[in-house]
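Participant: Let's see this in three dimensions:
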Amino acid sequence: MTTPLPRPLPLSIFRDDEPVIQSHSLLNAARLPGVQVPLFGDTSAWDFNGVVRRNANLSEGSFRMNLNEGLASPEWNLTAREVAMVMANPRHEVVIDAGVHLPPEPFDVQTIIRTNSLLRTIVSWGRGNGMPDRLDGWRDTDFRRFTNWLATTKGRQAGTVMNYTAVIKRLHEIGPALAFGGPLVDPWPGKSARQAAKYEVASELSTPNVPPEIWFPLVRAAWTYVHTFAPDVLRAFHRYERLHGRVRQFSRDTITPHLEAWLADPASRIPLHAPEAPDHFGARREGVNWGLLRLFIQADPRGSAFSSDTRVGRLRQERVLQALEAGHPTTTGLIDDLAQVTRADGTTGPWHPGLDPRALTTLVSRMRDAAFCLVVALSMMRDSEIHEIRRGALVEHYNAPAIASSLDKGHRGRPGKHWWITDPVAEAITVAEAISVHEERVFAPLKRPNSTRAAHGAQMLECFVATVNNGSAWTGLEPIPGGRISPHMFRKTMAMLTDQFPGSEIALGLQLKHVAGRALANRSTLGYAAADTQWAHLLENAVDAARFRRFKDLFGAHKDSQPIGYGPRARSFSGAGLDQVESVAGV
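Facilitator: Next up, the predicted model:
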């Protein structure tokens, strides 16, 4: 039996040695000689990390385009590479020569990668239905069968079907530039992708508001962590760094006398493992915290000064235990004077059992998460825009505190933007900046200072909720009910509050000066401000309470013979209104 030789691929309009990125701004590192950048001839994957700028909220994996999985056949692999190349360089001379005329702006890298993913699904369906490995061999009815399969068999929403429809129409548009061609005709002539998918723009967004029973305890907890607990964590962290900076190299003969001198100091405290605590505070052991004790006496915290495997180590352990029996002062952490809280059972005590190095590692991350929670709940910034906050971003804008960051969604040039903020948000940014180990970014992973990885907003919210609930017995904070929350939900909730209830107690305290105008700036954001039945009754009561407090303040000023305002309306209200109240009430 003779195996037929594979047919050679048709010649592409692009050269194999051409760089993929020709129309986007390259990072400086990608301009250096010898730096590897994606080339059109690369058939396995295109990695755009370090080549073009990646938004801070995106992971490294989301910036790699896989050309193997589902696209390994030579025909589909070439088509996928050509589609991406055309989208990355729409005004490439060979694209124009092929008769394809697209808008001059190149597609965003994320859009190119997403199109590649959608094409993979189209290819998979075609392979399962016996379709040829080239788009010009598909009929218009085949593409309509595919979108019907998405909607009926797979149950995809109209918005998702619209995305696939847009890709198919784009494949037809750029078909002359593809070696295997594109769809010969538009399967939906005279219709937009939205019309073809029967996608109707709803007046209300599908994104739900954060329920009030979650919003209130979550925001209160975030503020408590940022305002009350964070100073303790930062003090403990700074002391931990100072202790590490004082570590000395002791000889075998000098460490024991140094230990004796340390025990003789009345200010020294022997560190003990904290009493049993919730899981998120770390696994606990009983007795002396030997690792922290080594750090206290300036010895290597990972050394063998108190090792049970040596005779001299056991003798030092016995000496410390003797000091404990004699009443030597103890501690359960790096600092002692923690903030005091009142717990649900009425008792008062420190908010944490002991800030030792193990607990500190977790709590530093949770402080960052609490700061993120406050910013996303009270600033109306998008998740991507919060991740773009850089060090020194707290500024004054028209004599009001503001955050300087960058717009991402729908703004290719990434213009600078100022968000007016309240004092709690400013304090949250300050805490996050003090904790961050990244050279530039405020909200970034905390383990590797030079990491380009992203800290995911939804995960930060999830981790913070778990921390609050697990530690409520110590912190006295109200547990947060279960339920889905995301950064986008907080943005919509804040828009609803500032539009529907501008005089409410919440809006009076938290409303941002620009929020209402920004939330209602265009049609797509009208749904953000839609009323929510979960909040309606609660906020109506808040409006009544706010009005009563205002009236009470005015009445108090009138009774003390102070002016409540100036002009005819103020005099009328003071004379005919407040005087009548005083006479009726008999006060």
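
Participant: From here on, just use CA atoms for contacts and neighbour counts.
Facilitator: OK.

Participant: Pull the contacting residues for Ser451.
Facilitator: By C-alpha atoms under 8 Å, 6 or more residues apart in numbering, Ser451 lies in contact with 438, 445.

Participant: hang on, it in a helix?
Facilitator: No - using DSSP: H, G, I helix; E, B strand; the rest coil, the assignment for Ser451 is coil, not a helix.

Participant: now it: how far from Glu440?
Facilitator: Ser451 is 11 Å from Glu440, where distance means C-alpha to C-alpha, to the nearest Å.

Participant: from what I can see Val395 touches Ile389, true?
Facilitator: No - with contact taken as C-alpha atoms under 8 Å, Val395 and Ile389 are classed as non-touching, separated by 11.8 Å.

Participant: Which strands and helices lie in contact with the helix or strand hosting Asn116?
Facilitator: When secondary structure is defined using DSSP states H and E, the element that contains Asn116 is helix 109-128. The criterion is 3 or more C-alpha pairs under 8 Å, 6 or more residues apart in numbering; DSSP states H and E, and the helices and strands that helix 109-128 contacts are strand 64-66, helix 74-88, helix 158-173.

Participant: Return the distance of the last one from the chain's centre.
Facilitator: By that I understand helix 158-173. On the basis of C-alpha atoms, centre = their mean, to the nearest Å, helix 158-173 is displaced by 29 Å from the centre of the chain it belongs to.

Participant: and what of the first one?
Facilitator: Computed by C-alpha atoms, centre = their mean, the separation of strand 64-66 from the middle of its chain amounts to 23 Å.

Participant: Quick check: buried residues in that strand?
Facilitator: Within strand 64-66, the residues scored as buried using 16 or more other C-alpha atoms under 10 Å are 64-66.

Participant: again, but for the second one
Facilitator: Buried residues in helix 74-88, defined by neighbour count with 16+ other C-alpha under 10 Å: 75-88.

Participant: again with the longest one
Facilitator: For helix 158-173, the buried set under the neighbour-count rule, 16+ other C-alpha under 10 Å, comprises 158-159, 161-173.

Participant: Out of these, flag the one nearest to Ser203.
Facilitator: When the buried residues of helix 158-173 are compared for distance to Ser203 (C-alpha to C-alpha), Gly159 wins out at 14.7 Å.

Participant: To check against the first, give me the structure of this:
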Amino acid sequence: MTTAAAFQVLPSQTIPDDTPVLGGRRNLIPGAEVPLFGQSGYWPGDCLRRPANRVKSAWRASFPTDPLWNLRTREIAFGMLNSSHKILRDAGLFFRAENWSLPSVRQMCDKMRLIATWAVEQQMPHDLAAWAAEDWQDYLDHHALTSGTSTLANDVLTIRRLLDFAPLLTGGGLSEDPWPGKSAAEVAERTYTGELSTPSIPPAIWWPLLRAAWFYIDDMAPQILERRDQQAAAVAASAGIRHQTHRARDIDVKLAAWVQDPASLVPVHARDFRGYPAGTVMWSTLSLWLTGGVSQGVFKTGRDSGRHQMRRRMVQQLADAGRVRPVTAKEGRAALGVVDQPVRGRNRRPDDLDAQVKKWLADPANRIPVRRESSVHGPAGEPVWLTLESRVFGTVTRANVFTSGTARTRQRQQWVREAITEDRTDYIEDGDLEHALRMVRAACYVFIAALTLMRDSELQEIERNSIVEHYGSPAIASRKVKHDESRPRLKWWITEPVAQAVAVAERLSWHDSHIFATLAPPSGFLPEGTRGRAGFDAFRDIDFFIENINKTLDRTGLEPIPEGLVRPHMFRKTMAIITAQQPDGEIALGIQLKHAARRALANRVTGGYGRMDANWSKEFDNQLELAAARRLVELLKARRQGDPVAVGPGAARLHAGLDKVIKAMDSDPHLQAQIADERMQVSLLRDEFAQLHFGTINHCLWQASTAECQNQLPPEQRGKQPLLGACQPGKCRNSVLTLENAPYWIAEEGDLQDTLRRERLSPPRRESIEIRLTEVQSVTAQFANLQGAH
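Facilitator: Model prediction:
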């Protein structure tokens, strides 16, 4: 038996606490006590015969101390020890007739304790269905720092127990396999070697997505944010300075000060009024006073918020103490000095409204909001009447000044249409402002995530004024959350466009500290966090952004973004692949990814992030083709003068290809007009010389059928790529040499001549050097022709 657990024990919904956990067809030791399911500390195996090589302390199954993980582990252990028990069959589980052994169950429990510890440290959700496959991979990556492949394979098997026994688990288990179609050994091997399961974003999606994000940051954001600010100003103007007192915290402060003032008296009904008996607190009147006449609901009884209940208790305590002031309903506002609501447009005389419209239209600085494109709300070019009304009258209260359908409103519409000119038109996106603001937020997130290699948790912890200098370069500071309970403030290097994206996100956010937050600030009449909070669901915004970019291609002129899954963690993986291709890329990745260093500033996980995948291999092949084409531009310019630019067996092919490009440029007037555009020349050269490979001593116009280097390979390996190290430049018909290669050949000629001048050379050695010198001189003699031409 175990001692009483020092932690809370949760009951199982499927297995009674008094159920024996070792029974069935086992040969139990007579008289030995069988552990029960309700024992939460450990289950001893004293009732089973213990092998001689097992100590008593190892002949038991011990469980995690966390109550929830303790229950899960006990339920799985029961299922493994009783694989054909009626409880399992009732749950729809049918396993092999042979039970798992106690050592197997003990190993599972040990693994579960490690998972439970990590889950608690990382503050993972209690509901396993809320875990993503990336979360389980994160655990394996963490454990791989100190474990080998066999240990990791057992970890995978243990995690899959949460799926196998899901119907038995209280609260449910996994809903799907984190690694579908892969064996435990395959998952372990990929994790151990750093081959991350995180997919990259294909180049076909990556580049148009980044361009669209930058378009919204650089072009659209200023207009959208200006529109937001104008609307906010209109709202503030319509409510006057009293609008500021409508914030929940300000109301609480004002109420607390009022309650503490000994002179304050609670207004109560002087006589019975509409069902309210005399002496009842005048909640609406007091609410209007606190909010400057804006709201009557500060104390509303129908609300469940603790804030509203607290306010009522504060006021009721004063009333119960006799600090009251009986007033009539008619005297209520006047007695408390409440200012009347401002005059709305709907209460003004039609002539006054006409005069205000004409005055506003007469000012050329006022811009008329016009619908950019046709929709169900109206045709393109039509004024957006409700937006115009708010601008003309400085209020968001709808008075239908332009839309009531009367003769006067039709006349006002005509005045507006006559005043529309291109220089005073303000094109409005179809849809509401929140739609446009969400696009800006998504664009900022996408751009910063793509170019900083920050995790989603680190991105959403970015606070205001986080742009700093780090070792002489601009950087952004944020909190590292993953695998670090202390949440240190770290720095990620950035470029100027990223700093601009951060500035836009900072201007967009209403939050006091964080630059990424929900679009709506918290409401004073809803429970805290219902509307406004720091952070947001990034993956939903990414999908929303891509969908809306593709809907508006005809207007924005952007490239379409192909369909495909894009998630926050994939930006980090993709940029890591790109960075890893640069010199010292792995060291840079180790710094920017914030990986713990096992060797100089990078570890095994770093290499996994930067490892090339199928999505990007072709992209970098294209980059190599472009690089080769750029090196040909100078040769193209020289060839245009009619000079030879190369020698060697393949020189005629190179000259023919360059002449073909020149002819294409000269025969097309459009291309001829762009003859000074190097990008256009590079594009043509890349298409013509797609198989050109640059080398140190020569260049290769790769054609498998004539390649001498392929003779060194087995037949099944031939024809795939050139072997520049095995090339015979003077013989291979793919070989070309330019003046760029000349120094190496001239240097070799000099070295061979110096060697031959030595007295002590064996005849065979001298003969081989003379043969090589003849080959080299046949090449260097050709370089003389090139030097003469240039």
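
Participant: What TM-score do the two superposed chains give?
Facilitator: Once the chains are laid over each other, their TM-score by TM-score structural alignment, normalised by the length of structure 1 reads 0.58; 418 aligned residues with a C-alpha RMSD of 5.1 Å.

Participant: show me where the stretch 201-350 of structure 1 has helices.
Facilitator: Applying DSSP state H, counting those that start in this stretch to the stretch 201-350 of structure 1 gives helices spanning 212-224, 230-245, 255-264, 290-296, 311-325.

Participant: what's the closest of the ones you listed to Gly303 of structure 1?
Facilitator: Closest approach to Gly303 of structure 1 among the helices of the stretch 201-350 of structure 1 is made by helix 290-296 (7.8 Å; C-alpha to C-alpha).

Participant: can you pull the buried residues of the longest helix along structure 1?
Facilitator: Criterion DSSP state H: the longest helix present in structure 1 is helix 533-559. Applying a neighbour-count criterion of 16+ other C-alpha under 10 Å, one finds 535, 539, 542-543, 546, 554-555, 558 buried in helix 533-559 of structure 1.

Participant: just checking, what packs against the helix or strand that comes right after it?
Facilitator: Moving toward the C-terminus from helix 533-559 of structure 1, the first helix or strand encountered (DSSP H and E) is helix 568-572. The contact analysis (3+ C-alpha pairs under 8 Å, 6+ apart) places helix 568-572 of structure 1 against no helix or strand.

Participant: I'd like to know how far the counterpart of His411 of structure 1 in structure 2 sits from Trp616 of structure 2.
Facilitator: Structural alignment (TM-score structural alignment) places His411 of structure 1 against Asp484 in structure 2. Between Asp484 of structure 2 and Trp616 of structure 2 the computed distance is 32 Å (C-alpha to C-alpha).

Participant: Please apply the same query to Arg349 of structure 2.
Facilitator: 68 Å.

Participant: same thing with Ala419 of structure 2?
Facilitator: Distance check for Ala419 of structure 2 against Trp616 of structure 2: by C-alpha to C-alpha, it reads 54 Å.

Participant: ranges for the strands of structure 1?
Facilitator: For structure 1, applying DSSP state E gives strands covering 45-47, 64-66, 270-271, 330-331, 340-342, 348-350, 394-397, 400-406, 416-420.

Participant: who's in contact with the fourth one?
Facilitator: Taking contacts as C-alpha under 8 Å, 6+ apart, the residues outside strand 330-331 of structure 1 that touch it are 269-272, 324, 354.

Participant: Buried subset of those residues as a PyMOL selection?
Facilitator: Burial among the contacts of strand 330-331 of structure 1 is assessed by 16+ other C-alpha under 10 Å; the matching PyMOL selection reads:
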select buried, resi 269+270+271+272+354
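
Participant: So which of the contacts of strand 330-331 of structure 1 is the closest to Thr228 of structure 1?
Facilitator: For Thr228 of structure 1, the nearest member of the contacts of strand 330-331 of structure 1 is Gly354. The distance, counting by C-alpha to C-alpha, is 15.7 Å.

Participant: Tell me the counterpart of the closest one in structure 2.
Facilitator: Alignment note: Gly354 of structure 1 maps to Ile428 in structure 2; criterion TM-score structural alignment.

Participant: Contacts only, for its match.
Facilitator: The contact partners of Ile428 of structure 2, taken as C-alpha under 8 Å, 6+ apart, are 369-372, 384.

Participant: ok, now with 7 Å
Facilitator: Counting by C-alpha atoms under 7 Å, 6 or more residues apart in numbering, Ile428 of structure 2 touches 369-372.

Participant: go on, Ile515 of structure 2?
Facilitator: For Ile515 of structure 2, the set of contacting residues under the criterion of C-alpha under 7 Å, 6+ apart consists of 462-464, 505-506, 509.

Participant: now it: how far from Ile462 of structure 2?
Facilitator: Distance, Ile515 of structure 2 to Ile462 of structure 2, using C-alpha to C-alpha: 6 Å.

Participant: How about Leu739 of structure 2?
Facilitator: Distance check for Leu739 of structure 2 against Ile462 of structure 2: by C-alpha to C-alpha, it reads 53 Å.

Participant: quick one, which of those two is more surrounded?
Facilitator: A side-by-side neighbour count of Leu739 of structure 2 and Ile462, using other C-alpha atoms under 10 Å, places Ile462 first with 21 against 16.

Participant: ok, the residue positioned nearest the centre of structure 2 - contacts?
Facilitator: By C-alpha atoms, centre = their mean, structure 2 has its centre lying nearest to Pro568, at 2.4 Å. Counting by C-alpha under 7 Å, 6+ apart, Pro568 of structure 2 makes contact with 456, 538-539.
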